[in-house]
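J.: just a sequence and a predicted model for now, questions to come.
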Amino acid sequence: MTIGSHLDEFHGLPAFDFPGVGEEVPDASALPTPDSVAWRVAVDSYDSDEQWEEAFARFLAAVDTARVRALVVGAWSDVYDNAPDEVVGALVAARDRLPALRGLFVGDIVMEEAEISWITQGDLGPLLEAFPDLEEFGVRGGNGLVLPVLRHERLRRLTVESGGLPATVVRAVAASDLPALVDLDLWLGTSEYGGDCDVADLEPFFAGTRLPALERLALHNSEIQDAVCAALASAPVVARLKELDVSMGVLTDDGATALLTGQPLTHLTKLDLHHNYVSEALRKRLTETLEPAGVEVDTDPDDAEEDEDDGEVWRFVAVGE
């Protein structure tokens, strides 16, 4: 599976594309009210007629940015080669013009622009430092991604989508002080695309001694999904979660059995395992065990398919390349 559609909404607001170069930019009265949409600013990823920071300058001139609540960074020029250093610089320089910004997503890029594992990312730490009032931060693409160890008082949701998440990023998030974080969503990916973390790197999340406000934990889209689930089966953090997401990965009967026979999960409101390699019988047991307790359980194998070559079985995460 690849990502074929841009975000429909972000930070609880519908996404709206700011007109590109060559398109007529209506006056302010014809645009949505600044605080009613998540504004997406993007340029063509191939042979763009302007740089992203030029499109952003047009946005700043056309919109009352003092009222903008959410901003989505789409493609920048040559995203498969260039890190978004100029994008980061332009956003940091405009921080005083975005006092109401609470949601920021960097890299709303679809397959026609660049496959997820070909997006070149960079150091996004300056954005979190420049916008201390952010409540939601998301990024797509793990290639070259840097997130520093930091303290952020107000961040409530952090999402990192990747086909392969570097262990350095996982460790930095695990070591960060995020007292307000309610929702952590990490796409761990595969080693083929740079996802080199192991279960030991995730231990700070499992221990439950950090992230005191956490209610939803998603550690998914992973080739080590069975090992993740085996650790979660006895992880202290699970007892205070409302939602647990281990979907989109190479989850087999081994990992699902560990969850089913480990600590109770009946306190959860939702357990998501969609896109899995779990047997029908075990999927049925999970549903019959948890749904009567009020847990919403998604065991849909979705489009998970196996390939066999010379007797070796190959299984795949939902989003890789």
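T.: Cool, got the structure.
J.: could you use CA atoms for every contact and neighbour count after this?
T.: Noted.
J.: can you show me the strands along the protein?
T.: For the chain, the strands defined by DSSP state E occupy 9-10, 13-17, 38-41, 70-73, 103-106, 136-140, 157-161, 183-189, 216-222, 243-245, 270-272, 296-298, 307-309, 312-314.
J.: output those strands in TSV, with distance to Pro264 appended to each entry.
T.: Below are these laid out as TSV (distance: least, C-alpha to C-alpha, whole Å):
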stretch	distance to Pro264
strand 9-10	33
strand 13-17	35
strand 38-41	39
strand 70-73	38
strand 103-106	34
strand 136-140	30
strand 157-161	26
strand 183-189	21
strand 216-222	16
strand 243-245	13
strand 270-272	12
strand 296-298	14
strand 307-309	34
strand 312-314	31
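J.: neighbours around Leu188, how many?
T.: When neighbours are defined as other C-alpha atoms under 10 Å, Leu188 has 32 of them.
J.: wait, it touches Val169, no?
T.: No: using C-alpha atoms under 8 Å as the test, Leu188 is too far from Val169 to be in contact (10.1 Å).
J.: just the residues contacting stretch 244-261, thanks.
T.: Under the contact criterion C-alpha atoms under 8 Å, 6 or more residues apart in numbering, stretch 244-261 has outside partners 189, 216-230, 232-233, 238, 268, 270-279, 282, 286, 315-319.
J.: repeat that for 6 Å
T.: Under the contact criterion C-alpha atoms under 6 Å, 6 or more residues apart in numbering, stretch 244-261 has outside partners 216-223, 225-226, 229-230, 233, 271-278, 317-318.
J.: show the end-to-end separation of that stretch, please.
T.: Stretch 244-261 has an end-to-end distance of 16 Å (C-alpha to C-alpha, to the nearest Å).
J.: do stretch 69-86 as well
T.: For stretch 69-86, the first-to-last residue distance is 22 Å (C-alpha to C-alpha).
J.: closest one to Ala174 among the strands of the chain?
T.: For Ala174, the closest of the strands of the chain is strand 183-189, at 10.5 Å, according to C-alpha to C-alpha.
J.: would you map the helices across the stretch 201-321 of the chain?
T.: All helices of the stretch 201-321 of the chain, identified by DSSP state H, counting those that start in this stretch, fall at 225-232, 253-261, 280-290.
J.: mind listing what's buried along the first one?
T.: Think helix 225-232. Within helix 225-232, the residues that count as buried by 16 or more other C-alpha atoms under 10 Å are Gln225, Asp226, Ala227, Val228, Cys229, Ala230, Ala231, Leu232.
J.: another structure for you, compare them:
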Amino acid sequence: MLVEHGAQLLGHGSLGSLLLSYVQHAQNFYGLPVLTVPPYTPATLLPDAASVAWRLQTGPYATDEDAEDCWERFTSTVELEKVRALVLGHGMDGVSRLTDLRSRLTGLEALFLGDMEDEEEMISTIDQSDLAPLLEAFPGLRELVVRGGDGLDFPVTGHAGLRALRVESGGLPPEAAAHIAAADLPSLERLELWLGDDDYGGGTTVEQLAPLLAGDRKPALRHLGLQNSPIQDELAAALASAPVVPQLTSLSLAMGTLSDEGAEALLHGQPLTHLEELDLSHHFLSEAMMLRIWTALEPAGVRVNLRGRQEEDDEGWGDEDDEYEGSGRYIAVAE
């Protein structure tokens, strides 16, 4: 039986307990505390506009009028030129509104679209859109987080300044994933994609991620997360020889259906001892395989996260025609 080793717990976990940490409101963003735009507060009582990440949101039963009121409070009381980070939550459809404000939001560096918890809206039903106009409007953007994948797309042309991109989704549209993989993002240091399940709009293939795995369009990339995927074994096999891996300092295959087959591919592939961290949490590895991974990488100084070992469901899941029907394995976040 595996036991605790320092801060990394090796052993059994439950899906329910893990979900608590996956889809929550941001408390800090871009190194700043998040402050929800307060109602009826004079501008003189607000903090310096550059000192917080401003969250705009409405209540669960709010109307379009309520959203307009929220935007009005924000734009009339906050010095928009000083705003560095924005978090858009429930009821705030933001892309067109933000592009209209480009001449005032001249210091915007970080943006979180879709900051909602399950009680407000399930992740698979959070609407997004084509992000090309947004990225074109804000060349100074450094960090972008998107929660939800319904309707999401991303421009192949890329963005010169973006350093961190995270897409949290129960089903990332394959076209969007392919466009992100192919985009020229020369400054990007961190990329995290929750690929999600076919039944919720996912279905990205290894082939669609080929430009990303080749490593030549994102030369600054140091952290790569290909997460929350039902093809985690295939991704592991591809990463075992992918040219992008030697340039990384951390790699995540968390939240998915990784089994001994994928872990075996990683162990027999190119060396991973240069990594500072390998995150495989929420997995379906045997205890023997967990021990093999730990003993292969921990002596080299790699922090290996093997928390959240899941048990396969004997009854399986999915429809009869589903490629993964009967596998008994499941991703961490879908609906």
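T.: Happy to help now that I have it. The structure presented is a predicted model; accordingly, all values stated were derived computationally and were not measured.
J.: where does the TM-score land?
T.: The TM-score (TM-score structural alignment, normalised by the length of the first structure) is 0.91; 308 aligned residues with a C-alpha RMSD of 1.7 Å.
J.: rewinding a little: any chance of TSV for the helices of the stretch 201-321 of the first structure, columns distance to Ala70 of the first structure?
T.: Shown next, in TSV, are the helices of the stretch 201-321 of the first structure (distance: least, C-alpha to C-alpha, whole Å):
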stretch	distance to Ala70 of the first structure
helix 225-232	32
helix 253-261	37
helix 280-290	37
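J.: among these, show me which one is buried the most.
T.: Scoring the helices of the stretch 201-321 of the first structure by mean neighbour count under mean count of other C-alpha atoms under 10 Å gives helix 225-232 as the most buried, with a mean of 22.
J.: looking at the buried residues of helix 225-232 of the first structure, which one is closest to Asp183 of the first structure?
T.: Ranked by distance to Asp183 of the first structure (C-alpha to C-alpha), these are led by Leu232 at 16.5 Å.
J.: map the closest one across to the second structure for me.
T.: Applying TM-score structural alignment, one finds that Leu232 of the first structure aligns to Leu239 in the second structure.
J.: and if you look at Cys197 of the first structure?
T.: In the second structure, the residue paired with Cys197 of the first structure according to TM-score structural alignment is Thr204.
J.: what about its match, how many residues close to it?
T.: If you count neighbours by other C-alpha under 10 Å, Thr204 of the second structure ends up with 23.
J.: neighbours around the residue lying closest to Val317 of the first structure once chain neighbours are set aside, how many?
T.: Counting by C-alpha to C-alpha, 6 or more residues apart in numbering, Val317 of the first structure lies nearest to Gly249, which is 4.4 Å off, once chain neighbours are set aside. Gly249 of the first structure is flanked by 30 other residues according to other C-alpha under 10 Å.
J.: in the second structure, what residue corresponds to Gly249 of the first structure?
T.: Using TM-score structural alignment as the criterion, Gly249 of the first structure maps onto Gly256 of the second structure.
J.: now Phe316 of the first structure
T.: Under the alignment (TM-score structural alignment), Phe316 of the first structure pairs with Tyr330 of the second structure.
J.: wait, what's in contact with that match?
T.: Under the criterion of C-alpha under 6 Å, 6+ apart, the contact list for Tyr330 of the second structure reads Thr257.
J.: next one: Leu280 of the second structure
T.: Counting by C-alpha under 6 Å, 6+ apart, Leu280 of the second structure touches Leu253, Ala254, Asn305, Leu306.
J.: list just the nearest of those residues to Tyr30 of the second structure.
T.: Ala254 (22.4 Å).
J.: and that closest one, how far from Val304 of the second structure?
T.: 11 Å.
J.: neighbour count for the two, which is higher?
T.: The residue with more neighbours, out of Ala254 of the second structure and Val304, is Ala254; 26 against 23, by other C-alpha under 10 Å.
J.: circling back to that earlier point, how near is the nearest residue to the match of Cys197 of the first structure once chain neighbours are set aside to Trp194 of the second structure?
T.: Leaving aside its sequence neighbours, Thr204 of the second structure sits nearest to Pro174 (C-alpha to C-alpha, 6+ apart; 4.4 Å). To Trp194 of the second structure, Pro174 of the second structure is 11 Å away according to C-alpha to C-alpha.
J.: these two: which is more packed in?
T.: Taking neighbours as other C-alpha under 10 Å, Pro174 of the second structure and Trp194 compare with Trp194 leading, 30 against 22.
J.: the more buried one maps to what in the first structure?
T.: Under TM-score structural alignment, Trp194 of the second structure pairs with Trp187 in the first structure.
J.: pretty sure that match contacts Ala218?
T.: No: the criterion here is C-alpha atoms under 6 Å, and Trp187 of the first structure misses it with Ala218 at 7.9 Å.
J.: overlap in contacts of these two?
T.: Listed as contacting both Trp187 of the first structure and Ala218 by C-alpha under 6 Å, 6+ apart is no residue at all.
J.: so what corresponds to the residue nearest to Thr204 of the second structure in the first structure?
T.: Aligned counterpart of Pro174 of the second structure in the first structure: Ala167 (TM-score structural alignment).
J.: just Gly114 of the second structure next, same as before
T.: Correspondence of Gly114 of the second structure to the first structure, assessed by TM-score structural alignment: Gly107.
J.: now swap in Leu131 of the second structure and tell me
T.: So, by TM-score structural alignment, Leu131 of the second structure is matched to Leu124.
J.: how much space between its match and Gly138 of the first structure?
T.: Going from Leu124 of the first structure to Gly138 of the first structure by C-alpha to C-alpha gives 10 Å.
J.: likewise Pro264 of the first structure?
T.: 31 Å.
J.: what of Phe10 of the first structure?
T.: 9 Å.
J.: more neighbours, these two?
T.: Neighbours per residue (other C-alpha under 10 Å) separate Phe10 of the first structure from Gly138, with Phe10 holding more: 22 against 19.
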